[in-house]
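J.: starting from these lines, generate the structure:
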Amino acid sequence: MKKILIANRGEIAVRILTTAHKMGIKTVAIYSTVDRSSPHVKLANEAVCIGEGPSNESYLLGSKIIKIAKQLHVDAIHPGYGFLSENADFAEEVEKNGIIFIGPKSNAIKIMGSKLAAKEAVKMYNIPMVPGVDEAITDIKKAKKIASEIGFPILIKASAGGGGKGMRIVEKEDDLESQMNRAISEATSAFGDGSVFIEKYVASPRHIEIQVLADSHGNIIHLFERECSIQRRHQKVVEEAPSVILTPELRSEMGEAAIKVAKSCEYLGAGTVEFLLDENNNFYFLEMNTRLQVEHPVTELITGMDLVELQIKIAKGEKLPIQQKDLSIKGHAIELRVYAEDPQNDFLPSVGTLETYILPKGKGIRVDNGFEEGMDIPIYYDPMLSKLITYGETREEALLIMQKAINDYIIKGVQTTLPFGKFVIQHDSFKEGTFDTHFVKNYYTAAIITSTNENEAKIAALIALKQYQEDQKTLRIPTL
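T.: Model prediction:
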């Protein structure tokens, strides 16, 4: 494998490019017209404009990307995450054109891309699943009957869904019809598939996911868990590894279950199996993400593995260089997704120019970044600027380093999730590890950030005033 095309943008494109160059592999970047000056374009050996700003006119043009790859004699395509990374048709087209797809085979993507098909695939392995139905539901009467059997509250979920779209919590029967219609409508709009299914709503869950790796020689390992319970709008914002709640026995049990899920679809490459963990530490299979995860750096830091390098080696047909018995957890890592969003305004995207953009540095600090000072935030894509990751020998050390890193991360021109991240890591519930996926709903309000900002401004003003007074004393020269 001598040349790779990265079919993505931003920080994940930079992340893949960095490892490819470390491995001596040449790279091709693609970019839209609004990303012309992005860091990933400058870092690649070659770069090609794929189209206009909107993703359906650029990064989602699978056939055009493959055409460019063939013209430039590319050996493999790495899709990153998002865009075409879980598009089975794209993976299949890449394979048919004699190019290596750095990811699973298209059939595995198809199976795990449908929550219903995924449940069917893992059935024979006796993996725990949330009580519910394993078929698409559109009939309201049938839905009411199923809901009454399962018991309220229930969760309506889009079969082809992700990112919280097409998902509705229903507390009582009177709300079922309206919420189901909304879920079907949203799923149809977002995924072109209105199929929904019903399952029991786990009231106070933790969101725990297991990283797996599978090669083409029948070897499958897991690289332990990531805690992903701090979410807004069903999307993760803060992740860490390991989880404070898992015992060694539970960790091993969930790891083995994740390996079985990978076996059920003949998985290849890096993937993540997601579970819900209830208040009694019962775990339930949720779904499998057939790609590299946004939060993969925390796993890399506690295991010492480069997941992108392992993805590439697996795609080349190599055996996994490690076995399960060789792996152990060392230290603790925490990741904050730094979004251009306003946490004081329901986390709505914040559009503008990065007037000041200074990254934190120091021991235990890693920033996977895709922007530079002076750049505009495009309106067409996910608003994530970077991922701020800290590592320590202990969780307490990682938290202290994270607090310092947030303070040293200077961004002006747009609102970001940095103040929210600071709120999370300083909250007693997070520090004590007693949180669940309802953390934001239970503890966070925009007024908290406003109050904190005002207090910090007052303190800064008092410090400045004191410094001014001290300077005035020094500057006064006595007259003769």
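J.: going by C-alpha atoms from here, please, whenever you check contacts or count neighbours.
T.: Noted.
J.: host element of residue 249?
T.: Using DSSP states H and E, residue 249 maps to helix 248-264.
J.: quick one: buried residues of that helix?
T.: Buried residues in helix 248-264, defined by neighbour count with 16 or more other Cα atoms under 10 Å: 251, 254-264.
J.: of the residues you listed, closest to residue 274?
T.: residue 258 (8.2 Å; Cα to Cα).
J.: which ones are touching that closest one?
T.: Residue 258 makes contacts with 210, 212, 222, 273, as judged by Cα atoms under 8 Å, 6 or more residues apart in numbering.
J.: which of those fall in helices?
T.: Among those, no member falls in helices (DSSP state H).
J.: just the buried residues of the residues you listed.
T.: Neighbour counting with 16+ other Cα under 10 Å marks 210, 212, 222, 273 as buried within the contacts of residue 258.
J.: in strands only, show me those.
T.: Counting by DSSP state E, the part of those found in strands is 210, 212, 222, 273.
J.: correct me if wrong: the first one contacts residue 226.
T.: By that I understand residue 210. Yes. Contact between residue 210 and residue 226 holds when scored by Cα atoms under 8 Å: they sit 6.4 Å apart.
J.: and the longest helix along the chain, what's buried?
T.: Longest helix in the chain, counting residues (DSSP H): helix 446-475. Buried residues in helix 446-475, counted by 16+ other Cα under 10 Å: residue 449.
J.: next, the second sequence, to be compared with the first:
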Amino acid sequence: MSYLRNPYIHENRRRGGSDSAWVASFGCSDMKPLIICRGPIRIEAMNVFEEMGITDYGMLLSEKDSIIYTNALSPELRKQIHPSRVHRVRDYSGATKEERQERIDQIIQIAKGNGYDSVFAGYGFMAEEEDLVKSLEEAGLNFLGPQSRTIREAGRKDLAKRTALAVDVSVTPGVDNATILTLLGICPDEKKLIKLAADNDLQVDELDGLSLEQQAEQVLSASYARGIDLITIDEVAATLTKEIETLFKNDPEHRIRLKAVGGGGGKGQRILDAPVHFDGKKADQLKKAIAAVEPLYREVLAEVKATGVGDNKNVLAEVNIETVRHQEIQVVGNGDWCITMGGRDCSLQMNEQKLLEVSTTQEELSEAIAAAKGDSLASLETDLKILKRM
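T.: Down below sits the predicted model:
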């Protein structure tokens, strides 16, 4: 059976001709999306769009594609897509804040100039870029994904973690506010924060009634919007080193994971060995463990292209849970209603990349439990409890 004829993957997804008016309302054949991601996701998007009856899609083609497919056509081009719907760009996201904005402006120009009404960015990185989505919204283009406000509150890992804490959801222990702590080390009170904002002509929202950390976050957000740095990479690295030293003192046996606050796809992560992994006395072990903080922090920033002026240089530092299961819940909504569509177990990974995703529903797990025996029974029962809680 060929890949494109696998009934478990491919099907007729055209809904416009359904006898049900509700089902027909999900017809998308009139959409004209521009695909701005690369790699396997791009060809998958093309296949699904065609199954949905969408034929007027376009794609970006970067110089980097010629590196991936040396002396060969990428699979997307083998589909014989019309040249007028292939739009060449230098790269997909740019290396600095200025280049990223230039690329966003270029994407909007391509979309507007060629009659596209929406943009599909795949998963991770550009798909989690608030500035991209906000710019598309302001340009009157649809983004096939969450709105910019949702990306800001849930896409940035530090804000998502604080949102979870605010509603009493448990999170991995660690540090999520290194940049805030760094700024407060320079401006330790409201008066100095206000002066700093005024000196740099920052448009800061009302600070009254906010905690000092919230005020510092507002000032930092204003600096990102203006494209200036109030704190340096060296200063944040020093703060991170101090905070991680405290984490290691309290728990010298667990490794620490550094994780970029933006992006996805497994990039922007590094793991610090725990003090117990080093030789010597406890003080020497601790010193050796924290020595890697600054270089690995810089690697994280470089990998997610957050080293430029005005970039958010915050990262998470979390206790690395060695036996963690990666469970996701699929949620679909339109602002008025919201439904869940089962879960996904993505625990089988390599280099932080998902190798296999197993869809799970309460009904499927209940059926499996009824037929299970021994150790697998207990495992499935645990999976069902977790899915219900999620």
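J.: may I ask which two of the buried ones among the contacts of residue 258 of structure 1 are separated the most?
T.: Spatially, the most separated pair among those is 222 and 273, at 9.8 Å (Cα to Cα).
J.: tell me, what's touching those two both at once?
T.: With Cα under 8 Å, 6+ apart, residue 222 of structure 1 and residue 273 have common neighbours 210-212, 258.
J.: now tabulate those in JSON lines and tack on distance to residue 428 of structure 1.
T.: Shown next, in JSON lines, are these (distance: Cα to Cα, whole Å):
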{"residue": "210", "distance to residue 428 of structure 1": "26"}
{"residue": "211", "distance to residue 428 of structure 1": "28"}
{"residue": "212", "distance to residue 428 of structure 1": "32"}
{"residue": "258", "distance to residue 428 of structure 1": "31"}
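J.: which one of those sits closest to residue 122 of structure 1?
T.: Nearest to residue 122 of structure 1 among those, with distances taken as Cα to Cα, is residue 258, at 10.1 Å.
J.: for residue 303 of structure 1, see how far away that closest one is.
T.: 17 Å (Cα to Cα, to the nearest Å).
J.: helices of the stretch 251-400 of structure 1, residue ranges please.
T.: 296-303, 307-315, 395-408 (DSSP state H, counting those that start in this stretch).
J.: among those helices, single out whichever gets nearest to residue 42 of structure 1.
T.: When these are compared (using Cα to Cα), the closest one is helix 307-315, at 20.0 Å.
J.: in structure 2, which residues correspond to the closest one?
T.: Following TM-score structural alignment, helix 307-315 of structure 1 has no partner segment in structure 2.
J.: nearest residue to residue 45 of structure 1 other than its sequence neighbours?
T.: Using Cα to Cα, 6 or more residues apart in numbering and skipping the chain neighbours, the partner closest in space to residue 45 of structure 1 is residue 27 (5.3 Å).
J.: surely the one you found touches residue 41?
T.: No. Contact criterion Cα under 8 Å: residue 27 of structure 1 and residue 41 do not qualify, at 10.2 Å.
J.: overlap in contacts, those two.
T.: Counting by Cα under 8 Å, 6+ apart, nothing touches both residue 27 of structure 1 and residue 41.
J.: okay, helices next: where are they in the stretch 1-150 of structure 2?
T.: 21-24, 40-51, 65-68, 75-78, 97-113, 130-138, 148-150.
J.: in TSV, list these along with mean neighbour count and distance to residue 256 of structure 2.
T.: Shown next, in TSV, are the helices of the stretch 1-150 of structure 2 (neighbours: other Cα atoms under 10 Å; distance: least, Cα to Cα, whole Å):
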stretch	mean neighbour count	distance to residue 256 of structure 2
helix 21-24	12	48
helix 40-51	17	31
helix 65-68	12	33
helix 75-78	14	39
helix 97-113	17	28
helix 130-138	18	27
helix 148-150	16	28
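J.: closest to residue 316 of structure 2 out of those?
T.: When the helices of the stretch 1-150 of structure 2 are compared by Cα to Cα, helix 130-138 sits nearest residue 316 of structure 2, at 18.5 Å.
J.: distance from that closest one to structure 1 after superposition?
T.: Here helix 130-138 of structure 2, set against structure 1 after superposition, deviates by a mean of 0.8 Å using mean Cα distance after the TM-score superposition for structure 1.
J.: where does that helix end up in structure 1?
T.: Going by TM-score structural alignment: helix 130-138 of structure 2 matches residues 88-96.
J.: that stretch: how far from the chain's middle?
T.: Centroid displacement of stretch 88-96 of structure 1 relative to its chain, using Cα atoms, centre = their mean, to the nearest Å, is 24 Å.
J.: swap in stretch 201-208 of structure 1?
T.: Using Cα atoms, centre = their mean, the offset of stretch 201-208 of structure 1 from its chain centre is 18 Å.
J.: so where is that stretch in structure 2?
T.: Using TM-score structural alignment, stretch 201-208 of structure 1 pairs with 320-327 in structure 2.
J.: ok, now stretch 261-271 of structure 1?
T.: Using TM-score structural alignment, stretch 261-271 of structure 1 finds no match anywhere in structure 2.
J.: ok, now stretch 459-477 of structure 1?
T.: By TM-score structural alignment, stretch 459-477 of structure 1 lines up with nothing in structure 2.
J.: related to what we said a few turns ago, the helices of the stretch 1-150 of structure 2: which one's closest to residue 262 of structure 2?
T.: Closest to residue 262 of structure 2 of these, according to Cα to Cα: helix 130-138, at 9.5 Å.
J.: can you tell me what sits against the closest one?
T.: Applying Cα under 8 Å, 6+ apart, the external contacts of helix 130-138 of structure 2 come out as 101, 104, 108, 126-127, 142-143, 147-149, 151-152.
J.: tilt between it and helix 97-113?
T.: 30 degrees (axes from the mean of the first three to the mean of the last three Cα atoms, to 10 degrees).
J.: can you give me the strands in the stretch 151-300 of structure 2?
T.: For the stretch 151-300 of structure 2, the strands defined by DSSP state E, counting those that start in this stretch cover 174-175, 256-260, 269-272.
J.: what's the mean gap between the longest one and the aligned bit of structure 1?
T.: Okay, so that is strand 256-260 of structure 2. So strand 256-260 of structure 2 averages 2.5 Å relative to structure 1 (mean Cα distance after the TM-score superposition for structure 1).
J.: ok, back up a step: tell me what the longest helix of structure 1 is packed against?
T.: Contacts defined by 3 or more Cα pairs under 8 Å, 6 or more residues apart in numbering; DSSP states H and E place helix 446-475 of structure 1 against helix 418-426.
J.: can you give me the buried ones in the helix it packs on?
T.: The neighbour-count check on helix 418-426 of structure 1 (16+ other Cα under 10 Å) flags 418-425 as buried.
J.: can you tell me what part of structure 2 the helix or strand just after that helix aligns to?
T.: Following helix 418-426 of structure 1 in sequence order, the next helix or strand is helix 428-432 (DSSP H and E). Helix 428-432 of structure 1 lines up with nothing in structure 2 when matched by TM-score structural alignment.
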